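[1] build me a model:
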Amino acid sequence: MTNTVTLASEHDSADLKTFLERADRLGCEHVWLIGAGTALVAYVAVLTPQGLLDIAPTVLGMRIFERSEDSSLDTVVHVRAMLDRLAHDALVIPLPVGQAGIAWTGVAPPRGGWKPTGDMLEIELHLTAKAGIEEVAQANGLGTNIVTAVREEVWRRPLNVQHTEAAITVPAGIAFAGFGLGFFGTGIAQVTQSGAWTRITTERGHILVK
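    Model (predicted):
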């Protein structure tokens, strides 16, 4: 497996840097990098269950970048370590030391089998995220346990998927992830499903939830 990533252009490098900076601000510690042909697939975990009894969803942000190589790659590294390396060389990036035992990387989202199930307005997801952030912020100062409980309650709330034959909902955490990662504009997000996973796709990236 390669110990470097060579991006195809400065545009890809700038996009990766922005993606990782936003992930870092959301508190994402790790990024999962997978090489698929000349594509570099990058996942970050915005929301994950904390412990066996936690029923919170797993919400991942994903973006795809182009690299100039076709080599095997499957590693989990620290977000800040990748940002440090991007600051030194924008195109040829030595990979940080891989991290083992990161729970949310135990099961990768499927690469195929995605079936259209509906859509959602990006502006509505944007507004949902802002309202949820304000609600969580109002609990600040009330104690760690209360803030944690409010945060979990807010981001577990179901949102309806539109234009679908069956009643499909996704947790509001997908709005938080998409807003924080800068994935929303004024368009329509496409919703697809594969097995236990649901994917919300915009022109700027993908949000996956299980």
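
[2] contacts and neighbour counts: CA atoms only from here.
    Fine.

[3] wait, what's in contact with S9?
    Contacts for S9 (Cα atoms under 8 Å, 6 or more residues apart in numbering) come out as 66-67, 91.

[4] next, the second sequence, to be compared with the first:
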Amino acid sequence: MTVLHLADEGEAADLAAFLSRLLHYDRGAAVRLQAAGTALAVFGRPPSFEVLAIRAVRLAKPYENGIDVTLDVTVSAGELLETVDESAATAGVPAAVTGPPWAGVLPPRGGWQAEPGLPEPGQLRRLVAASVAEFRSRTEELAPEARTRAELDRIGREIWSRTVAGTGLPVRAVHAAQSLGFLRGDDQVLFSSGSWLRLRTPYGSVAVRRAGLGTLGISVR
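    The predicted structure follows:
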């Protein structure tokens, strides 16, 4: 098994936490790993949010045993988590799995430009809290016979599809960032590239396709 040497114990702990959160939403989650040099990108898609989550991990050295200069493989998130050794700051690369459809369509690597209009971090967190409270309130007001899965999904889509302050970023992307532990601190930036929007924080990014822009900016790798 190929062993990845992470930069330090903190990187290993953060990787384990990210994988654990993905598995919370999908016990059969897969992740796509892409590495070059001393940077590893871990892509996942928590189904509840319909966004792409990206965790960047620093490596102490590219690979051992003479592996090629790049790594690109889709693996089981659970099997990857089992290989993470926080004290040794290492992780093994499990056997490849047949990737889900999303794993074949990733955001572009370049061409990102900063987008204006993103509210300050405190406002983003309050927006998520208010949206969660609204969902709970509206669903609790439903009569028992009306509280169907279809109606709950309809209310959820209405709330989470709203955009943030005219930026085009759906509220569900901010909710995903908070649920995955990304929405901490005071350094969040919104970027765009083609049809993609990406909310970047020091702890990870959430990317989503903008509605109505077709396939522009798609990167199939």
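
[5] TM-score for this pair?
    Here the superposed chains carry a TM-score of 0.80, computed using TM-score structural alignment, normalised by the length of the first structure; 195 aligned residues with a Cα RMSD of 2.6 Å.

[6] before we move on, back to that, need the buried ones from the contacts of S9 of the first structure selected in PyMOL.
    Paste this into PyMOL to select the buried members of the contacts of S9 of the first structure, with burial taken from 16 or more other Cα atoms under 10 Å:
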select buried, resi 66+67+91
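
[7] among the contacts of S9 of the first structure, name the ones in helices.
    Using DSSP state H, no member of these sits in helices.

[8] which residue of the first structure lies farthest from its centroid?
    Of all residues in the first structure, the one whose C-alpha sits farthest from the chain's mean C-alpha position, using Cα atoms, centre = their mean, is L142 at 28.7 Å.

[9] quick check: that one is in a helix.
    No. Assigned with DSSP: H, G, I helix; E, B strand; the rest coil, L142 of the first structure falls outside any helix and is coil.

[10] find the residue at the geometric middle of the second structure.
    Here the mean C-alpha position of the second structure is nearest to the C-alpha of A53 (Cα atoms, centre = their mean), at a distance of 1.0 Å.

[11] what do we get in the first structure for that residue?
    A53 of the second structure maps onto G61 in the first structure when the alignment is built from TM-score structural alignment.

[12] measure that match to P171 of the first structure for me?
    As judged by Cα to Cα, to the nearest Å, G61 of the first structure and P171 of the first structure stand 14 Å apart.

[13] over to L20 of the first structure?
    With distances defined as Cα to Cα, the gap from L20 of the first structure to P171 of the first structure amounts to 23 Å.

[14] more neighbours, these two?
    Neighbours of L20 of the first structure and P171, each counted by other Cα atoms under 10 Å, are more numerous for L20; the result is 24 against 20.

[15] once you drop chain neighbours, what's closest to the more buried one?
    Residue nearest to L20 of the first structure in three dimensions, not counting chain neighbours: V79, with 6.3 Å by Cα to Cα, 6 or more residues apart in numbering.

[16] which residue in the second structure aligns with the one you found?
    Structural correspondence for V79 of the first structure with respect to the second structure (TM-score structural alignment): A77.

[17] can you get me a residue count around that match?
    When neighbours are defined as other Cα under 10 Å, A77 of the second structure has 24 of them.

[18] what sits against it?
    Residues near A77 of the second structure by Cα under 8 Å, 6+ apart: 19, 22-23, 28-31.

[19] and the helix or strand L40 of the first structure falls within, how far from the second structure on average?
    Secondary structure from DSSP states H and E places L40 of the first structure in strand 39-47. Mean deviation of strand 39-47 of the first structure from its aligned counterpart in the second structure after superposition (mean Cα distance after the TM-score superposition for the first structure): 1.6 Å.

[20] ranges for the strands of the first structure?
    Taking DSSP state E as the criterion, the first structure carries its strands at 4-6, 30-36, 39-47, 59-66, 74-78, 92-94, 115-121, 158-160, 169-171, 188-194, 197-202, 205-209.
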